[in-house]
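Visitor: Quick one, what's the 3D model for this:
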Amino acid sequence: MNDYLVKALAFDGQVRAYAVRSTETVSEAQRRHYTWPTASAALGRAITATAMMGAMLSDEQMLTVKIEGDGPIGHILVDGNAKGEVRGYVANPQVHFDLNEHGKLDVRRAVGTTGSLTVIKDIGMRDFFTGQVPIVSGELGEDFTYYFSSSEQVPSAVGVGVLVNPDNSILAAGGFIIQLMPGTADQTISQIEKRLSEIPPVSKQIEKGLTPEELLTEILGNENIKFLEKMPVSFTCTCSKERFGDAIIGLGKEEIQDMIETDGHAEAHCHFCNEKYLYTAEDLEALKQEAV
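Guide: You can find the predicted model right below:
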């Protein structure tokens, strides 16, 4: 099954909701960055949340999520857009610990409990929107929940989960975001809170085969929900040899000539997708001519 995301309204427009199956997307990130299980869970949760946040944007708008904790995985950086395309990496991908006291991957220990979560939105205007909150948990679901309520003043519940196979591959990944609109009735809030306290972890539900639609129905109730849109989600990087070539041209002909004389070649590395691009001496000569 390909990854996809759904958008919905519930309780006569009082609630806005998103849910995503991100198993293949997180799998692609794991494969590209060779992440170990705990790092996979942390990066996967961030990718899953960013995919849903991207779905809140429109047209050509984009966002970047940066999580900087004091844990051993270092920073996590994820880009997303309104088309369901995400890409991301973690500074130290080979991090893993024993399961925590709840029998789950110890994401909190990997991320750390001191630091910040920053969201930068490019909404097509001159200035970017930037929101930043302190890390409150390190489990990331709670941290994104705090971001929405504190930075965007939208009461929200964020659930993100990743299950990892013994061979380090991704078994299941996905999540949901439930947001309360202004004036939501107390009865509606109580009903949602009760359901959130009763349902199993989101990764377990996706492992059982629940679709994003079924996941939201479990929380909000079939009779209360109206699905608006369904869109594909994928790990997609915007890098290319041509883009890096343009960056090399920007260095100027003297710098390019120095590359040719010193190393005889150049290599560019994309942190987001781990792709490498080799430029031979002949490639560099052509780029130098363009720089001239």
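
Visitor: contacts and neighbour counts: CA atoms only from here.
Guide: Noted.

Visitor: can you map out the helices along the stretch 101-250 of the chain?
Guide: 107-111, 141-151, 186-198, 202-207, 212-220, 241-249 (DSSP state H, counting those that start in this stretch).

Visitor: run this one through as well so I can compare:
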Amino acid sequence: MDYMIRGNLKNRPIRFFVISAKDTIEKMRQIHEAMPNASACAGRSLMATALIGYTMKNDDDIVTTILNCDGEIGKVTCTANNKGQVKCDIINPKTNIYLNELGKLDVKKVVGNGTLRVIKDIGLREPYVGETDIVSGEIAQDYTYYFAMSEQTPSVVSLGVLVDKDKFDIMYAGGLIIQLLPGNTEEDIEYLEEKVSHLKYMTTLLSEGKTPEDIIKEIFNDEEIEITDKQDVVYFCNCSREKIEKVVIALGKKELEDIIATDHKITLKCHFCGKEYTLSEEELNNLLKEA
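Guide: Okay, here's the model as predicted:
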């Protein structure tokens, strides 16, 4: 079962969030029939989004992250809440396979340049929106940069997705976010930098059988760690026929009349989960009355 933990250090203003999400990222890959580089890119961003969602207080709070890129993948949109429910849309999941000089998937090759936008809907009149440039294309560094520049929160972000070279399925997926809280000192900063300086690749830790609890203990001493919560993670789409009907109504009266006259029905596919909804001519005529 995929899950994440959160907690803090007992005697320092440092908090942490750690996720293990192999099955969730595999489901994402299957839905989008994603190629390896796209799986690694979207998988990393989806886990970062899940961890950000885990920081939110209310059940109705939603975070949406958008990687808007000029590379092959185009755009990756992820959403999450604080209950561990996540979903993802990939504009072009059929990216080519590129390897870097170390023989690992070259994610930045399919990302290119662009922006990372984070939208937090926390029940206020207007959602909070932060946006920064994509500075790396390797995703973890881009979220690190976002936290520093948009939220003024010094953070360590590590994200990893290991894809099977032959079958393209997900072997391991996990990540973490460690953040310095207000009131931190230069000593706290140096302490954190020293602790994470020897951190292994996330997929290496997971391949060694490490759990989220084990991973945070790889960084900090047992006696200083306080784990405060554990949350299951699941790929979940809340699309429905009612929501699809609202989309169709939004097309407007003229376009609806054209669809009825020409095709007599319409089939729409959810970008997040792939589920198809077909509305009959009778249903379209009923919606036409509302348009």
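
Visitor: and among the helices of the stretch 101-250 of structure 1, the most buried is which?
Guide: Sort the helices of the stretch 101-250 of structure 1 by mean neighbour count, taking mean count of other CA atoms under 10 Å, and helix 107-111 sits at the top with a mean of 23.

Visitor: what's the average distance of that one to structure 2?
Guide: Superposing on structure 2 places helix 107-111 of structure 1 at an average distance of 0.8 Å from its equivalents, by mean CA distance after the TM-score superposition for structure 1.

Visitor: From the contact counts, what lies against that helix?
Guide: Applying 3 or more CA pairs under 8 Å, 6 or more residues apart in numbering; DSSP states H and E, one finds that helix 107-111 of structure 1 contacts helix 37-54.

Visitor: Mean distance between the following helix or strand past the helix it packs on and structure 2 after superposition?
Guide: Downstream of helix 37-54 of structure 1, the next assigned helix or strand under DSSP states H and E is strand 62-69. Superposed on structure 2, strand 62-69 of structure 1 shows a mean distance to its aligned partners of 1.1 Å (mean CA distance after the TM-score superposition for structure 1).

Visitor: just checking, next helix/strand downstream of strand 62-69 of structure 1?
Guide: strand 76-81.

Visitor: Okay, buried residues for that next one please.
Guide: 76-81 (16 or more other CA atoms under 10 Å).

Visitor: how far off strand 62-69 does it point, in degrees?
Guide: 170 degrees (axes from the mean of the first three to the mean of the last three CA atoms, to 10 degrees).

Visitor: Distance from the chain centre to strand 76-81 of structure 1, please.
Guide: 5 Å (CA atoms, centre = their mean, to the nearest Å).

Visitor: Secondary structure class of the nearest residue to Arg241 of structure 2 once chain neighbours are set aside, three-state.
Guide: Spatially, and ignoring its direct neighbours in sequence, Arg241 of structure 2 is nearest to Tyr277 (6.8 Å; CA to CA, 6 or more residues apart in numbering). Three-state call for Tyr277 of structure 2 (DSSP: H, G, I helix; E, B strand; the rest coil): strand.

Visitor: Count residues in the vicinity of Tyr277 of structure 2, would you?
Guide: Neighbours of Tyr277 of structure 2 under the rule other CA atoms under 10 Å: 15.

Visitor: Now do the same for it: its match in structure 1.
Guide: Residue pairing (TM-score structural alignment): Tyr277 of structure 2 is matched to Tyr277 of structure 1.

Visitor: Go through structure 2 and flag its longest strand.
Guide: strand 170-180 (DSSP state E).

Visitor: mean shift of it relative to structure 1?
Guide: Strand 170-180 of structure 2 sits 0.5 Å off on average (mean CA distance after the TM-score superposition for structure 1).

Visitor: Sort out which residues of that strand are buried, please.
Guide: Buried residues in strand 170-180 of structure 2 (16+ other CA under 10 Å): 170-180.

Visitor: Then stretch 270-282 of structure 1?
Guide: The neighbour-count check on stretch 270-282 of structure 1 (16+ other CA under 10 Å) flags 271-274, 277, 279, 281 as buried.

Visitor: And for structure 2, the residue most distant from the center?
Guide: Ala261 (40.8 Å; CA atoms, centre = their mean).

Visitor: gap between the residue lying closest to Glu60 of structure 1 once chain neighbours are set aside and Ala51 of structure 1?
Guide: Excluding its sequence neighbours, the residue lying closest to Glu60 of structure 1 (CA to CA, 6+ apart) is Ala82, at 6.8 Å. Distance of Ala82 of structure 1 to Ala51 of structure 1, given as CA to CA, to the nearest Å: 8 Å.

Visitor: These two: who's more crowded?
Guide: When Ala82 of structure 1 is set against Ala51 and neighbours are counted by other CA under 10 Å, the residue ahead is Ala51, at 35 against 20.

Visitor: what's the residue nearest to Asn2 of structure 1 when sequence neighbours are not counted in contact with, if anything?
Guide: Of all residues not flanking Asn2 of structure 1 in the chain, Glu24 sits nearest, at 7.0 Å (CA to CA, 6+ apart). Applying CA atoms under 8 Å, 6 or more residues apart in numbering to Glu24 of structure 1 gives the contacts 2-3, 170, 234.

Visitor: what do you get for Ile244 of structure 2?
Guide: 268, 277.

Visitor: looking at the alignment, what does it pair up with in structure 1?
Guide: Checking with TM-score structural alignment, Ile244 of structure 2 has Phe244 as its match.

Visitor: ok, now how distant is that match from Gly264 of structure 1?
Guide: Phe244 of structure 1 is 17 Å from Gly264 of structure 1, where distance means CA to CA.

Visitor: next one: Val111 of structure 1
Guide: 40 Å.

Visitor: which residue sits closest to Leu117 of structure 1, ignoring its sequence neighbours?
Guide: Excluding the flanking residues, the one nearest Leu117 of structure 1 by CA to CA, 6+ apart is Ile67, at 4.5 Å.

Visitor: I'd like to know how many residues surround the one you found.
Guide: 26.

Visitor: Tell me who's in contact with it.
Guide: Ile67 of structure 1 neighbours (CA under 8 Å, 6+ apart): 75-77, 115-118.
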